[in-house]
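A.B. asks: Kindly generate the corresponding structure for this input.
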Amino acid sequence: MATRKQRIQRGTTRISVPKEPIWRLQVHQYQEMIRSGILTDDDPVELLEGWLVTKMPKNPPHRVTTQITRETLAHLIPSGWYVDDQEPITTKDSEPEPDIVIIQGDRRDYLARHPYADEVALVVEVADTTLQRDRTSKKRLYARAGIPIYWIINLPERKIEVYTKPLSNAEEPDYQEKQEYSPTDTIPVILNNQIIDTILVETLFP
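C.D. replies: The predicted structure follows:
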């Protein structure tokens, strides 16, 4: 079995900040820009750590992997949870749009707002061209928000990186543990510290 568990190494790369004077956005300002039509669905951006960041275009393997993973998880989770994809969640300083997320409750519970981080059990990012961002700024903001489990489905290396035990209040927020799963491994699906099922990793890759 090729599963490996290791401690996270510190010193990840931050988003580059322009030298010219610019404004950082708070979450409520970003949401107001959307409500007022300044930002629309046609604008490929998301709010990460107070910065408007361009979302990467998606290749066909990325799209297919996202769909397969969402459908697989949706068949496994119990009532009281649901699976969403590429929709916003709200943290203190960000409004990312993860490729896949497992959320507590029912979709109708969120008609007036997006889900908060403490209502999220699992975040999944499918990574090809986005691998560097998913391992740095995305991982840092999910750890800061206290999201308990973060998967990166690493398409170039055909493995899944699983990050657990977030250190949300650290000077450099991060996850304490990383475990890697190869295609022949089975990966546990965990909700509220309970394993509800397992998935053969190779079934999630196209």
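
A.B. asks: contacts, neighbours, all on C-alpha from now
C.D. replies: OK.

A.B. asks: quick one, helices of the protein?
C.D. replies: Remark: helices assigned in the chain by DSSP state H are 27-35, 60-76, 131-135, 137-144.

A.B. asks: Out of these, which one sits most buried?
C.D. replies: Counting by mean count of other Cα atoms under 10 Å, helix 137-144 has the highest mean neighbour count of the helices of the chain, with a mean of 23.

A.B. asks: Save the helices of the chain as JSON lines, and put in distance to Pro44 too.
C.D. replies: Shown next, in JSON lines, are these (distance: least, Cα to Cα, whole Å):
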{"stretch": "helix 27-35", "distance to Pro44": "12"}
{"stretch": "helix 60-76", "distance to Pro44": "16"}
{"stretch": "helix 131-135", "distance to Pro44": "16"}
{"stretch": "helix 137-144", "distance to Pro44": "16"}
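
A.B. asks: Disregarding flanking residues, what is the spatial nearest neighbour of Gln86?
C.D. replies: Asp99 (4.6 Å; Cα to Cα, 6 or more residues apart in numbering).

A.B. asks: Please work out how many residues are found near the one you found.
C.D. replies: By the criterion of other Cα atoms under 10 Å, Asp99 has 23 neighbours.

A.B. asks: Next, the structure of the following sequence, for comparison with the previous one:
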Amino acid sequence: MTAMAHEPLTQEDVLLESFLALDTPDGVRAELIDGEIVVTPPPDGEHEDYIELILMQVYRRSRTDMQFAGNKGLKVDSGGAWPTDHVIPDGTFAPRRLRLYRTANSWMPCDGVAMVVEVTSTRPQADREAKRRCYARGVVPLYLLVDRKAASITLFSDPEKGDYREHRTVPFGKPIPLPEPFSFDLDTADFL
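C.D. replies: Okay, here's the model as predicted:
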């Protein structure tokens, strides 16, 4: 009997295996974004308050009934430059009729996700740049970024070729229109 030759592991394979084997403490999340392992501490109270303010408005005012998942892992094709991205948005919305989260594993594809939400925290540049591109590669139609340092909220839309073609930014206190399937103006007065 002859032993089968195994292909040597690539650097990308080792990175992905190392990432998937991580055992992080409760509340700490690990993501693989643009070939880099990113570990984030638990969010603070203000961070969670912004998520809750958005969630309540979507549930009450959205034209389409939405389902929400906080910290739901998404797998995104990296375009071959590094292993598949594994990102964890602060919030993910999908039409309730799809029931995407019912059978989803720890890491699910972006198919059917209507909008992801991020609130800046310890690594705001990752939310502004790397995660934005990642969600666009996953063809997530809408990316809502609450930028605490800039005291603004930005809606990115129309993903194409690894980035969003459109974006609109308003300061905290001003409403920002959310298009279909939401179809309402998100009130940010309570963000002040």
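
A.B. asks: and Asp93 of structure 1, which of the helices of structure 1 is closest to it?
C.D. replies: With respect to Asp93 of structure 1, and counting by Cα to Cα, the nearest of those is helix 27-35 at 5.8 Å.

A.B. asks: roughly how far is the closest one from the heart of the chain?
C.D. replies: How far helix 27-35 of structure 1 lies from its chain's middle: 21 Å, per Cα atoms, centre = their mean, to the nearest Å.

A.B. asks: Tell me which residue of structure 2 lines up with the residue nearest to Gln86 of structure 1.
C.D. replies: In structure 2, Asp99 of structure 1 lines up with Asp90, judged by TM-score structural alignment.

A.B. asks: wait, doesn't its match sit right on Ser121?
C.D. replies: No: taking contacts as Cα atoms under 8 Å, Asp90 of structure 2 lies outside contact range of Ser121: 10.5 Å.

A.B. asks: what about the strands in structure 2?
C.D. replies: Ranges of strands within structure 2 are 29-33, 36-40, 66-69, 73-76, 85-87, 91-95, 107-109, 115-119, 142-147, 152-160, 163-171, 176-178, 184-186, based on DSSP state E.

A.B. asks: Which one of the helices of structure 1 lies nearest to Trp51 of structure 1?
C.D. replies: Of all the helices of structure 1, helix 27-35 sits nearest to Trp51 of structure 1, with 9.7 Å by Cα to Cα.

A.B. asks: Not counting that closest one itself, show me its contacts.
C.D. replies: If you take Cα atoms under 8 Å, 6 or more residues apart in numbering as the criterion, helix 27-35 of structure 1 is touched by 39-40, 47, 50, 90, 92-95.

A.B. asks: can you pick the most crowded of those?
C.D. replies: Among the contacts of helix 27-35 of structure 1, Glu95 has the most neighbours (other Cα under 10 Å), with 28 neighbours.

A.B. asks: How about that residue: what's its closest non-neighbour residue?
C.D. replies: Leu47 (5.0 Å).

A.B. asks: so what corresponds to that neighbour in structure 2?
C.D. replies: In structure 2, Leu47 of structure 1 lands on Leu32 (TM-score structural alignment).

A.B. asks: can you pull the contacts of its match?
C.D. replies: Leu32 of structure 2 is in contact with 16, 19, 38, 84-87, counting by Cα under 8 Å, 6+ apart.

A.B. asks: so can I have TSV of these showing distance to Gly70 of structure 2?
C.D. replies: Output for those, formatted as TSV (distance: Cα to Cα, whole Å):
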residue	distance to Gly70 of structure 2
Leu16	23
Phe19	21
Val38	18
Thr84	21
Asp85	18
His86	15
Val87	12
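
A.B. asks: Show me the two of these that sit farthest apart.
C.D. replies: Between any two of the contacts of Leu32 of structure 2 (Cα to Cα), the greatest distance is 14.0 Å, for Val38 and Thr84.

A.B. asks: Would you check that Leu76 of structure 1 makes contact with Ile199?
C.D. replies: No: Leu76 of structure 1 lies out of contact with Ile199 (Cα under 8 Å); the separation is 9.4 Å.

A.B. asks: That concludes my questions; thank you for your assistance.
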